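Asker: sequence first, predicted coordinates after that:
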Amino acid sequence: MSQPVKLYGFPLSGHSHRVELFASVAGIQFESVLVDLASGEHKQEAFLSMNPFGQVPVMEDGDVVLSDSNAILVYLARKYAPDWMPSGALEEAEVQRMFSLAAGEIANGPAAARLITVFGAGLDAERAKAVAALGLGRLEKHLDGKTWTVGERPSVADISLYTYIAHAPEGNVGLDEYPNIQGWLSRIEALDGFTPMKATKVGLAA
């Protein structure tokens, strides 16, 4: 890698954190570029030219510009850290299933609940908690007897799910009743290169 990968993001964004966390644990050299969401930088022309949806994160790797955190995880793993992306047909399908969980019940559950408390988003807190219970319950059952979500070693599937689940309590979604998830979170946090996302409540407008 001649130049470090640039990762455009925001410190309190779980989507941003998951790509930086992956780069860190996978030993991928990267440069973190702050996108000031509070000032609306993500809605300005310069950023919209990289991601017309106006969302973080965005990755820049030479001539390649890519948005969507799960897509970035796949790209980085395939190009720089193939051990983190299972190649068997069944395991790769399982990774996609975990990505769907991350983009579905986790995004609309604990992540949405956190948007309300941290960013003041006008969402339905009770619905977010109900969806969180559904998604976390499914993951708790999936992890029964397993060390990692897919296969015998950590993968991009684990990284995709980690941040918003670890920070679920910030959205008043408790994790006490999910011992399998708690153990799995601890194993991710014990990985070499692990870097936490800052935990805070700032009342920043969404």
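Answerer: Structure's in. What do you need? Numbers count the residues shown, from 1 in each chain.
Asker: for the rest of this, base every contact and every neighbour count on C-alpha atoms.
Answerer: Fine.
Asker: for L34, give its distance to D192.
Answerer: Relative to D192, L34 is positioned 24 Å away (CA to CA, to the nearest Å).
Asker: and here's the other structure:
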Amino acid sequence: MNAPLKLYSFAPFDRAARVRWTAHELGVPVEEVGLNYIAGEHREAAYRAKNPFCRVPLVETDQGAMVQSVAICQYLAEQHPESGLVPPLDSPLRASWLSWLFVGASDLDAAGFQVLNYTVLRPDPEKRATAIRVAEPLLQVIEAHMADRDYVVGDRFTLPDIVLGHELVLLSFCRALDGWPHLIRYRDRLSQRPAAQASGLFGVLKHEPPAVKASAG
């Protein structure tokens, strides 16, 4: 049996959710260490010694601590090549796989965070609307790509699906995915995976985000 993965996180829907989901896909047990963001536990000396960036996720492995969610996910998946989450180096899908992995980790993550930020973290209706408009060209490309696909790369579930799926869940939570039927269909397909359900990520869709009201004046 795999040794438990010690995972530091804030909430079921933060970027640690990608790691948790990946671990469940691989059958790796997770030992969760929840940090209190409001209390600033991620800035205390004990945690800073593990992660000087003072962010989550962080995992502790037999090779030392690791940060950056997508790097952690790729590391875990490469330890389990039989899972198929990472194509072999000589696979004809490798270039497309890498491209989509980093579209999710960089472009969609950055755009999605701004929507989340101005919907939930620092509610501001005008900035939220701007963030959604900025995200729309990217969503349009991904929507077209998924029009006749079940998964992002090839014909099977791979790591980019976890990264993109995480962002689509957050955009859905922010009510910013309406009008993108192929992305909604794709999100719903991902939600049926037992590992996705075990990750706790999709539970956020059962909750309403804070209402963003127009500022006075």
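Answerer: Here it is on my side, so go on. Since the model is a prediction, treat every value here as computed from it, not as a measurement.
Asker: of L34 and D192 of the first structure, which one has the most company?
Answerer: For L34 of the first structure versus D192, neighbours defined as other CA atoms under 10 Å are more numerous around L34 (14 against 11).
Asker: that one touches K6, doesn't it?
Answerer: No. Contact criterion CA atoms under 8 Å: L34 of the first structure and K6 do not qualify, at 10.2 Å.
Asker: burial count for F13 of the second structure?
Answerer: F13 of the second structure has 20 neighbouring residues, counting by other CA under 10 Å.
Asker: now for it: which residues touch it?
Answerer: By CA atoms under 8 Å, 6 or more residues apart in numbering, the contact set of F13 of the second structure is 166, 170, 200-202, 204.
Asker: and the two most separated of the residues you listed?
Answerer: Within those, L170 and G200 form the most distant pair, 12.7 Å apart (CA to CA).
Asker: so which of the two has more stuff around it?
Answerer: Just comparing L170 of the second structure and G200: by other CA under 10 Å the higher neighbour count belongs to L170, 23 against 15.
Asker: and the more buried one, how far from S106 of the second structure?
Answerer: L170 of the second structure is 15 Å from S106 of the second structure, where distance means CA to CA.
Asker: read off where the longest helix that the first structure contains ends up in the second structure.
Answerer: Longest helix in the first structure by number of residues (criterion: DSSP state H): helix 125-142. Mapped onto the second structure using TM-score structural alignment, helix 125-142 of the first structure covers residues 128-145.
Asker: what's near enough to touch the counterpart of S32 of the first structure in the second structure?
Answerer: Under the alignment (TM-score structural alignment), S32 of the first structure pairs with E32 of the second structure. Contacts of E32 of the second structure were listed using CA under 8 Å, 6+ apart, and they are 6-9.
Asker: can you do 10 Å?
Answerer: Residues near E32 of the second structure by CA atoms under 10 Å, 6 or more residues apart in numbering: 4-10, 16, 20, 59.
Asker: the helix or strand harbouring A71 of the first structure vs the second structure, mean deviation?
Answerer: Per DSSP states H and E: A71 of the first structure is located in helix 69-80. Here the mean offset of helix 69-80 of the first structure against the second structure after fitting is 0.7 Å, by mean CA distance after the TM-score superposition for the first structure.
Asker: mind listing what's buried in the following helix or strand past that helix?
Answerer: Scanning forward in sequence from helix 69-80 of the first structure by DSSP H and E, the next helix or strand is helix 89-101. In terms of neighbour count (16 or more other CA atoms under 10 Å), helix 89-101 of the first structure has its buried residues at 92, 94-95, 98-101.
Asker: can you classify L175 of the first structure as helix, strand or coil?
Answerer: coil (DSSP: H, G, I helix; E, B strand; the rest coil).
Asker: and Q114 of the second structure, how many neighbours?
Answerer: 20.
Asker: could you find the closest non-adjacent residue to the counterpart of it in the first structure?
Answerer: Mapped onto the first structure by TM-score structural alignment, Q114 of the second structure lines up with A112. Nearest residue to A112 of the first structure, sequence neighbours excluded (CA to CA, 6 or more residues apart in numbering): A128, at 5.9 Å.
Asker: same thing with F157 of the second structure?
Answerer: Y151 is the one closest to F157 of the second structure (CA to CA, 6+ apart), at 5.8 Å.
Asker: list the contacts for E91 of the first structure?
Answerer: Listed by CA under 10 Å, 6+ apart, the contact partners of E91 of the first structure are 85, 97, 149-151.
Asker: got it, and L164 of the second structure?
Answerer: Contacts of L164 of the second structure (CA under 10 Å, 6+ apart): 18, 100-105, 108-109, 142, 152, 183, 187.
Asker: swap in 6 Å and give it another go.
Answerer: Applying CA atoms under 6 Å, 6 or more residues apart in numbering, we find L164 of the second structure in contact with G104.
Asker: now the helices: where do they sit in the second structure?
Answerer: Going by DSSP H, the second structure shows helices at 16-26, 45-50, 69-78, 94-102, 109-116, 125-145, 159-173, 181-191, 194-199.
Asker: distance of Y151 of the second structure relative to E143 of the second structure?
Answerer: 12 Å.
Asker: can you pull the contacts of V163 of the second structure?
Answerer: Contact analysis of V163 of the second structure by CA under 6 Å, 6+ apart lists G104.
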